[in-house]
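**Student:** Give the three-dimensional model of this entry:
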Amino acid sequence: MKHPVDVHVGKRIRHRRWMIGMTQQQLADQVGIKFQQIQKYETGMNRVSASRLWDIADALDVGISFFFEGLSEESVAETEVAGDILSDKEALALVRSYYAIPEAQRRRLFELAKVLSDAA
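**Tutor:** Just a heads-up that it's a prediction; the model follows:
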């Protein structure tokens, strides 16, 4: 059974990798493992050792604490019950595209999305 902390860390790995446009293969190459192992980490199927998390943090250019941000006893309980938007590839692609839009246009798009979601 997957532990909620392992799932959270895996999602944070996937989130950061997606945000910088890195493939699983590229991350695996930088860390010195096979991409299948990255898949297992990202789904929480395998736990990430401390030394491997250090290498992944270095490859993704973040501090170790990045992988634990947003983690609390309450969020562990929520992770066990609710799905996470970061697990949806389409949602991540949308977020990446959204942040590629200039800030002024992004604000207008955000306001439009709020109006449309209220209308639905």
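**Student:** Going by C-alpha atoms from here, please, whenever you check contacts or count neighbours.
**Tutor:** Noted.
**Student:** For the residue nearest to the spatial centre of the chain, give me its contacts.
**Tutor:** Geometric centre of the chain, nearest residue: His15, 1.9 Å, by C-alpha atoms, centre = their mean. Contacts for His15 (C-alpha atoms under 8 Å, 6 or more residues apart in numbering) come out as 86, 92.
**Student:** Now show me the structure for the sequence below, then we'll compare the two:
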Amino acid sequence: MSAIDETAKIDIYLGKKIRLMRISRGLRQKHVAEAIGVSFQQLQKYENGTNHIRANRLYALAVFFRVDPSYFFEGLEQEGESALPFEELLKKAETEKLIKYFNNAANDNVREKILNMVKIAAK
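**Tutor:** Okay, the predicted model is just below:
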């Protein structure tokens, strides 16, 4: 794989992670874009992996979402190994609802119980 192909793969993966974080927080592209100083169209291009995101913008997103910048790279090595590709999961309405409900859970203890319940149901 060429360096250009690898860069495109990373851009697409970062975009997926940005979109997942935005959806999980129940935010519109316009709101996130304004917070980091870009147009909503630019954020849309980041989320689609169409445009390369610079380090300073990625850092601004990490600050805005209150996550470590490494969040955006977690799981990059395993991308493509799952039975259902990441982007297909995000297209499902149920996934968006699940993420929102999970994020709105009362506390970490409740979220841990939800994870255990899902783990049992998935067996």
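**Student:** any idea how far the residue in the second structure that the residue nearest to the centre of the first structure lines up against lies from Phe86 of the second structure?
**Tutor:** Taking TM-score structural alignment, the alignment pairs His15 of the first structure with Leu20 from the second structure. Applying C-alpha to C-alpha, to the nearest Å, the value for Leu20 of the second structure to Phe86 of the second structure is 10 Å.
**Student:** Could you do Asn104 of the second structure as well?
**Tutor:** Taking C-alpha to C-alpha, one finds Asn104 of the second structure at 22 Å from Phe86 of the second structure.
**Student:** cool, Lys92 of the second structure as well?
**Tutor:** Per C-alpha to C-alpha, Lys92 of the second structure is found 11 Å from Phe86 of the second structure.
**Student:** Can you tell me what Ala96 of the first structure aligns to in the second structure?
**Tutor:** You called it Ala, but residue 96 of the first structure is Arg. Matched across to the second structure, Arg96 of the first structure falls on Lys100, judged by TM-score structural alignment.
**Student:** now the helix or strand that contains that match, how far from the chain's geometric center?
**Tutor:** Using DSSP states H and E, Lys100 of the second structure sits in helix 93-103. Mean-position distance between helix 93-103 of the second structure and its chain equals 13 Å (C-alpha atoms, centre = their mean, to the nearest Å).
**Student:** now the angle from the helix or strand just after it to helix 93-103?
**Tutor:** Next helix or strand after helix 93-103 of the second structure toward the C-terminus (DSSP H and E): helix 108-121. Relative orientation of helix 108-121 of the second structure versus helix 93-103 (axes from the mean of the first three to the mean of the last three C-alpha atoms, to 10 degrees): 140 degrees.
**Student:** how about helix 108-121 of the second structure: buried residues?
**Tutor:** Arg111 (16 or more other C-alpha atoms under 10 Å).
**Student:** right, and the helix or strand after the host helix or strand of the residue nearest to the centre of the first structure?
**Tutor:** Assigned by DSSP H and E, His15 of the first structure belongs to helix 4-19. As assigned by DSSP H and E, the chain's next helix or strand after helix 4-19 of the first structure is helix 24-31.
**Student:** Where does stretch 49-62 of the second structure end up in the first structure?
**Tutor:** The aligned range for stretch 49-62 of the second structure is 44-57, by TM-score structural alignment.
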